[in-house]
Structure formats: C-alpha cells, structure tokens
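Asks: Below is the sequence, then the predicted model.
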Amino acid sequence: MKPLASIIIPVYNKAAYIRETLDSALVQSYTNFEIVLVNDGSTDGSLSILQEYADRFPAIVRLINSENRGVSAATNLGIQAASGDYIQFLDADDLMSSDKIERQIQLLSGKGSATIATCEWVNFKDDIHHYRRVLCGVFRDFDSGLDLLLRFWNHQEMMAISSYLTHRDLIQKAGPWDESLTINQDGEFFCRILLKAKEVLFEPKGMVYYRKPGQDNVSQQKSEKAARSLLDSVKSYEKSVLEVEDSIRVRLALKKVYQKYVYDIFPNYRGLLIEARSRMGALGVKENTYIGGPKFQFMSRFLGFENALRLKRFIG
C-alpha cells in the first residue's frame, strides 16, 4: 500500500486564491492523498468555496469549520484530523507542481520517519508562469536538520513550509504549532521539527510556488505585537537548539538571528530591542558576526553593527 499523504490547508479570508490552491492540490500525480481544509472563521466567502470542494470531492476533501483562532490553532486542528502517514502543509494562497508529493514520497521510500524531504520554492505574484527563482543554499541535502537550521540562521535564508514533506511521527515528536505566536509560527514549528530530523533530502524537480504577500500582510508584520511574537519565536529557537547542541557554531548562528531581529525592528520598540540585545550578549559570543546585504556588512565592519544601523536609518 502506498502511504497516505494528508494535505493540510488552513484558510482565513483567501477567497481570491483558494480555488487555485485547491486545484493544484487536486491534480497531484500521487493518488493516495486526502485534503484537510480548516476554515479559520473566514468572513469573505472562503467558507462557501471550501464547502463547494468538499461537496464535489467527498472521498478526498474534509472540511473543518472553526471560529477564528489564528493559523497555528487551525493547523493544529488539521493535524489532529489528518489520517496520513505524511503531512503536506500548504498555505491557502500557495501552489504546488503536480509531481511535488509523488517525487518526495519516492525520495523518502525506505527511509525512516526521521528523514524529511524538501524541494525548491519560487516567488510569484499572479501567474506561476512568471515566477522568480530564489538563490538559496538550502536547496540541497543536509546530513541533519540542525545543519539546515544553521544554514538558515547564518545566511538569513528560509524554506517555504509547503516545500517540506514530513512524516507524522516526526511531527508528534516535535509537538504542535505554538498558538501563542502571531508571526513566524511556521519558523518556530519547523525549528523543532528539524531538530528531530536526522536527515534532510532535497528533491530537485518538484516545486512550490510561494505567493508574495500583499501590502496589508507586510504592514501587519510591523506592529509591536508582531515584533513581540517574532522575538518570542527567536527565544524559542535558542531554548530548543541549545538543548540539542550547545556549541560555538550554534551560539554564533543564534547571535546572527538576534542581530537580524534588531536589524528588522530598529529603531522601534525600545524595550524589545533592549531585550534582544541582552539575550544576544548572554550568548557569550565574542567574535564579530555580520548580517544583512553587502553594503550593510561593509558598514558594519568599519563602524560596528549599532552605528551601521543608525547610519542606515539616517540615510533611509
């Protein structure tokens, strides 16, 4: 028997995109899959679209209707309802190539549940035929999930969550999504997943299409609540990773994560900046570390990180 793959899609006010997302899931060449839709209290007509698909494909699509509690709570509901051996998370406005799941399951065949699969993700706005590739060093195999995490943190790279295919056992070991977070919930969750993963295998032909966020999403990410949540997620990184390996290479990478946090919110939210700097100092890393683009790194080498931040702010 082929393993069952569960595609979990939390949905909140994505009526403009959810049909396209569902269609990309339904045309997967891998045939043993289910789709678990979780409506997170949408108010824009998304629910009627989800109900339409549940009615059209009752053997494949399961719909859960919930009050609005946020993406983490909705995703946790989806995990609880899913029956699959493998879990495919899919954002409600992102798309997958039709061979994505099949190729990754082939790649994972014969591997234990602690092996996780990834694939390339690309940016698009409206048309997937006009996508932009992202030059990332994460598009390869890694000997461990920790090695992939350190690549993320040292080079400010990321993996779209839809790129992963994860065994249910790995998710059960890592624990649920943190429902207290309002931003970077996926990064914090997959930090814990990767710390349990013994191997990361990259599938080079399947693809995920990551839709660029709209301006409303970007503005919401700049609020003080979002900044607090982001810092809480970084603190969770620190706690989780140091329990697995407390080493110079890990602390150097964590210092860069805190630097990137300060870089992103400076000069706002003074209390959060003080807390982030304090935690960065407590890591005990004496070596200079540099983040940001080439110009900012150049300024940091000559002026120091904090002075480079001030200059960047001054010149806009």
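Replies: Great, that's in hand. Residues are numbered from 1 along each chain as shown.
Asks: Going by C-alpha atoms from here, please, whenever you check contacts or count neighbours.
Replies: OK.
Asks: To what extent is Asp23 buried, counted in neighbours?
Replies: 14 (other C-alpha atoms under 10 Å).
Asks: Tell me the helix or strand right after the helix or strand in which it is found.
Replies: Asp23 belongs to helix 18-26 when assigned by DSSP states H and E. Next along the chain after helix 18-26, taking DSSP H and E as the criterion, comes strand 33-40.
Asks: which residue packs closest to Glu179, ignoring adjacent ones?
Replies: Ser72 (5.1 Å; C-alpha to C-alpha, 6 or more residues apart in numbering).
Asks: Doesn't the one you found lie inside a strand?
Replies: No. Ser72 is assigned helix when assessed by DSSP: H, G, I helix; E, B strand; the rest coil, not a strand.
Asks: The closest residue to Arg132 other than its chain neighbours: neighbouring residues, count only.
Replies: Ranked by C-alpha to C-alpha, 6+ apart and with sequence neighbours excluded, the top spatial neighbour of Arg132 is Asn123, at 5.1 Å. For Asn123, the neighbour count with other C-alpha under 10 Å is 18.
Asks: Asn123: helix or strand, and which one exactly?
Replies: Per DSSP H and E, Asn123 falls inside strand 115-124.
Asks: Report all helices and strands that the next helix or strand after that strand contacts.
Replies: Sequence order places strand 132-133 as the next helix or strand after strand 115-124, per DSSP H and E. Judged by 3 or more C-alpha pairs under 8 Å, 6 or more residues apart in numbering; DSSP states H and E, strand 132-133 is in contact with strand 115-124.
Asks: Return the distance of the strand it packs on from the chain's centre.
Replies: 11 Å (C-alpha atoms, centre = their mean, to the nearest Å).
Asks: same question, stretch 8-28
Replies: On C-alpha atoms, centre = their mean, the centre of stretch 8-28 falls 17 Å from the chain's centre.
Asks: Just the buried residues of that stretch, please?
Replies: Under the neighbour-count criterion of 16 or more other C-alpha atoms under 10 Å, stretch 8-28 has 8-15, 17-19, 21-22, 25-26, 28 buried.
Asks: Report the two of the residues you listed separated the most.
Replies: Asn13 and Gln28 (24.3 Å; C-alpha to C-alpha).
Asks: follow-up on the earlier one: now do the contacts for the residue nearest to Glu179.
Replies: By C-alpha atoms under 8 Å, 6 or more residues apart in numbering, the contact set of Ser72 is 177-179, 181, 185.
Asks: Repeat that for Phe305.
Replies: Taking C-alpha under 8 Å, 6+ apart as the test, what Phe305 contacts is 290, 299.
Asks: What distance do you get for it to Leu283?
Replies: As for Phe305, its distance to Leu283 is 17 Å (criterion: C-alpha to C-alpha, to the nearest Å).
Asks: So which residues of the stretch 201-316 of the chain form strands?
Replies: For the stretch 201-316 of the chain, no strands are identified by DSSP state E, counting those that start in this stretch.
Asks: Presented hereafter is structure B, for comparison with structure A:
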Amino acid sequence: MEKTDLINPPLVSVCIPAYNCEKHIGECVQSVLNQTYKNLEVIIVDDGSTDRTPSILADLKNDHVRLFHQKKSGAAAARNLAYNKSRGQFIKFLDGDDIINPGMIESQVELAVTNNKCIISATWGRFYNNDIHTFKFSPEECWQTLPACQWICSSWRNGHSMMQPGIFLLPRRIIETAGYWDEGLSLIDDLDFFTRAILTSPFVIFDPNAILYYRSGNSGSLSGHKHHQAVQSAFRSMDKATKTLLAICTGPEAKMASANIWQHFIYTIYPQYPNLVSMAQEKINQLGGSSLPFVAGGVTKRTASLIGWKLTKQLKNLFRLP
C-alpha cells in the first residue's frame, strides 16, 4: 500500500461539536491537547450553547485550538463547519463529552500513513457518573482489521446501529468522496455518515492501542432522546445506511446484518411508534428475516420468557417501567 513520509508527520484535525457541555468540554479538549502526537489542530464549533460552554471554550483557545460559533443547527451541521475549517490530511470527529487516551492519535497515525487509503478504528468503552474509574471496555466482533463490507456486517450483526465517531481516524480524501454529515439527521446520524465513509475505504484497520472513553448516562444527552422527531431521525439514518450497504454488498451477510439493526430498532421503540414498527418489520420481511433475539436481563428477561417480548414491552410501557 502507498506510504507517507513520517519525517514530515501529517496534520491531524480533531473536529468537535459543542452544545451545552460546560461540565465536560474542558476535559474532552484537554485529552486532545495531551496527546503524544503534536502535529494536530483542534477545531471546536459551539452550536448555540446557552450555558457556560462559550466562555469555557474561549479560555481553551490557543495556537492549536480554533473556535467557531453558529446558531443552533445540530451536531451534524457543527461537524460539517468544523471539517470545512480544517486543514488536516487526517480527520477525527470527537463528541464534546468524550475522552481519548494520550497515545491514540499517534498510534492511529502510524497505521494511517502505511494504509493511507483506509479508515483506522479503535477500541472503546463506557464510564458512568463522570467517573473514569468505572470505565469498562465494550468488546465488539468488529475489533479486527476487515474489508469494509465485512466490517459493517460484523458491526451490525448484534443489531447495534450506533458508531462512535471518536474511534475513527479518516483520510480527508475519504470524506471528500463519501460526502458530508446529513444535517437533516439528529439521532444516530453517525450511522449514515460512517457507513458511507467506510464503504469508500477498502479496509477498516483496527488499532488495539487506541481507546475512546465514552461518557454514558448523561441526562439530556441526544442518545437518551426518544421523542418522535429523534426516532424518525433514527429511522431515516438506518434506511439510508442499509440502502448504502446493500447497494454495494449484496450477499446474505449484508441482508442479515441490515435486518438485525431493524429488529433492534423495533425492540427499542415498541410499542410507542406503531407506524415505524410496521415499516421496519416490512423491511425485515423483504430482507428474509432477522436472527436477532430479544435481549434483556432480570425481571424483564423472565417475564419475556413467559409471556413474550411484545406483551412484556406493552406492560412496561403501560406502567412506565424502565
């Protein structure tokens, strides 16, 4: 594969959307500034924050950090603006409440310069209550180097449709080919964007030494929103992503992987959105069915084994149970 000269290390642009993240944006940016790799720029777009985020960002501004502001337009628009202001050969999109390990960018760049037509991925895990000591890895089948289609099928096989933006290091040329973030999407907009980007890459190269620390359980976080507009966004993103995959990868693995993320979507939203459930089920039927079981724990698992998952979900919804 084509190589890049490490005597002149490539510029890496870290693009961060920020909205009302006064509690976490400083820690996020500091994790980038503390990288062992120094030829980088941090581009932060404040998406119309109404808390102390703008003033905190102003204090963080330095020779490596550039700050821009926009009216509230959503994370996708903020990422697009940050990308358009970037100058790097390689791009990392990082959410404003996440953290990366100090050697992440250096480790990923070492792989990127010898595989510079490919996307580099990483490990990740969750931590809770803002306590990094609660961090645990979230191993996935796709934690390996794979051709693009196989990587996506591996990632989707368990039905999970969220791709963590911060795990990837992308060559600029891939973004220019795949296209920008869809600004009409909110919930799981990363699924649409990274499906297009990954399928523009021949391989996804896995870096076991790069770690994303995903802050989980934030009240008010986008991933916690289940209102109708957010759920519709998730449906549109899944529809776009599955069509993108199936236009290129036509085998049974791609069909099953696509059916499984639709099945997981149904398990998540049932019974609140019957129209979307019906449309998702029709897509599963067209794909030949799903192999994804209903996964739960504790009382929910025991109840589902007795009365079925649908009635269990109906009862939980009726009594507003978690």
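Replies: Structure's in. What do you need? None of these values were measured; they are calculated from a predicted model.
Asks: on that earlier part again, and which of the buried residues of stretch 8-28 of structure 1 is nearest to Ser247 of structure 1?
Replies: Ile8 (35.7 Å).
Asks: Now that closest one: which helix or strand?
Replies: Counting by DSSP H and E, Ile8 of structure 1 is part of strand 5-11.
Asks: Against structure 2, what's the mean shift for that strand, could you check?
Replies: In the superposition with structure 2, the average deviation recorded for strand 5-11 of structure 1 is 0.4 Å (mean C-alpha distance after the TM-score superposition for structure 1).
Asks: and the longest helix seen in structure 1, which stretch of structure 2?
Replies: The longest helix of structure 1 (DSSP state H) is helix 224-244. Alignment of helix 224-244 of structure 1 against structure 2: residues 228-248, by TM-score structural alignment.
Asks: Make sure Leu57 of structure 2 is indeed in a helix.
Replies: Yes. Assessed with three-state DSSP, Leu57 of structure 2 lies in a helix.
Asks: got the contact list for the aligned partner of it in structure 1?
Replies: Under the alignment (TM-score structural alignment), Leu57 of structure 2 maps onto Leu50 of structure 1. For Leu50 of structure 1, the contacting residues are 37, 39, 63, by C-alpha under 8 Å, 6+ apart.
Asks: which residues of structure 2 does the strand holding Ile8 of structure 1 align to?
Replies: Going by TM-score structural alignment: strand 5-11 of structure 1 matches residues 12-18.
Asks: Need the residues that contact the matching stretch.
Replies: With C-alpha under 8 Å, 6+ apart, stretch 12-18 of structure 2 has contacts from 25, 32, 39-47, 49, 53, 75, 78-79, 82-83, 86-96.
Asks: before we move on, what about stretch 309-316 of structure 1?
Replies: 263, 266-267, 296.
Asks: 10 Å instead?
Replies: Stretch 309-316 of structure 1 has contacts (C-alpha atoms under 10 Å, 6 or more residues apart in numbering) with 262-264, 266-267, 295-296, 299-300, 303, 306-308.
Asks: most surrounded residue in those?
Replies: Using other C-alpha under 10 Å as the neighbour criterion, Val262 leads those with 24 neighbours.
Asks: Tell me the counterpart of that residue in structure 2.
Replies: In structure 2, the residue paired with Val262 of structure 1 is Ile266, using TM-score structural alignment.
Asks: Run a quick neighbour tally on the nearest residue to its match once chain neighbours are set aside.
Replies: Distances taken as C-alpha to C-alpha, 6+ apart place Val277 nearest to Ile266 of structure 2, at 5.6 Å, with adjacent residues excluded. Counted with other C-alpha under 10 Å, residues neighbouring Val277 of structure 2 total 21.
Asks: cool, and Gly217 of structure 2?
Replies: Neighbours of Gly217 of structure 2 (other C-alpha under 10 Å): 14.
Asks: which ones are touching the counterpart of it in structure 1?
Replies: Aligned counterpart of Gly217 of structure 2 in structure 1: Pro213 (TM-score structural alignment). Residues near Pro213 of structure 1 by C-alpha under 10 Å, 6+ apart: 93, 124-125.
Asks: If we use 6 Å, what do you get?
Replies: Going by C-alpha atoms under 6 Å, 6 or more residues apart in numbering, Pro213 of structure 1 touches no other residue.
Asks: Can you tell me how far it is from Glu102 of structure 1?
Replies: Pro213 of structure 1 sits 28 Å away from Glu102 of structure 1, going by C-alpha to C-alpha.
Asks: ok so, going back, what residues of the strand holding Asn123 of structure 1 count as buried?
Replies: Buried residues in strand 115-124 of structure 1 (16+ other C-alpha under 10 Å): 115-124.
Asks: hmm, which of the contacts of Ser72 of structure 1 are the buried ones?
Replies: 177-178, 181, 185.
Asks: Strands - which of the residues you listed land there?
Replies: Using DSSP state E, no member of the buried ones among the contacts of Ser72 of structure 1 falls in strands.
Asks: hmm, back to that, quick check: the aligned residue for the residue nearest to Glu179 of structure 1 in structure 2?
Replies: Aligned partner of Ser72 of structure 1 by TM-score structural alignment: Ala76.
Asks: about what we covered before: what residues are up against the counterpart of the residue nearest to Arg132 of structure 1 in structure 2?
Replies: Residue pairing (TM-score structural alignment): Asn123 of structure 1 is matched to Arg126 of structure 2. By C-alpha under 6 Å, 6+ apart, Arg126 of structure 2 lies in contact with 135-136, 213-216.
Asks: Ranking by neighbours, what's the top pick from those?
Replies: Tyr214 (24 neighbours).
Asks: Tell me if Ser98 of structure 1 really is in a strand.
Replies: No. Counting by three-state DSSP, one finds Ser98 of structure 1 to be coil, located in no strand.
Asks: To what extent is the aligned partner of it in structure 2 buried, counted in neighbours?
Replies: Counting by TM-score structural alignment, Ser98 of structure 1 lines up with Pro102 in structure 2. For Pro102 of structure 2, the neighbour count with other C-alpha under 10 Å is 18.
Asks: so Pro102 of structure 2 sits right up against Tyr37, yeah?
Replies: No. Applying C-alpha atoms under 6 Å as the test, Pro102 of structure 2 and Tyr37 come out as separate, 8.4 Å apart.
Asks: circling back: how far apart are the helix holding Asp23 of structure 1 and its match in structure 2?
Replies: Mean deviation for helix 18-26 of structure 1: 0.7 Å (mean C-alpha distance after the TM-score superposition for structure 1).
Asks: which secondary structure elements does that helix contact?
Replies: Counting contacts by 3 or more C-alpha pairs under 6 Å, 6 or more residues apart in numbering; DSSP states H and E, helix 18-26 of structure 1 packs against strand 95-96.
Asks: Good, wrapping up.
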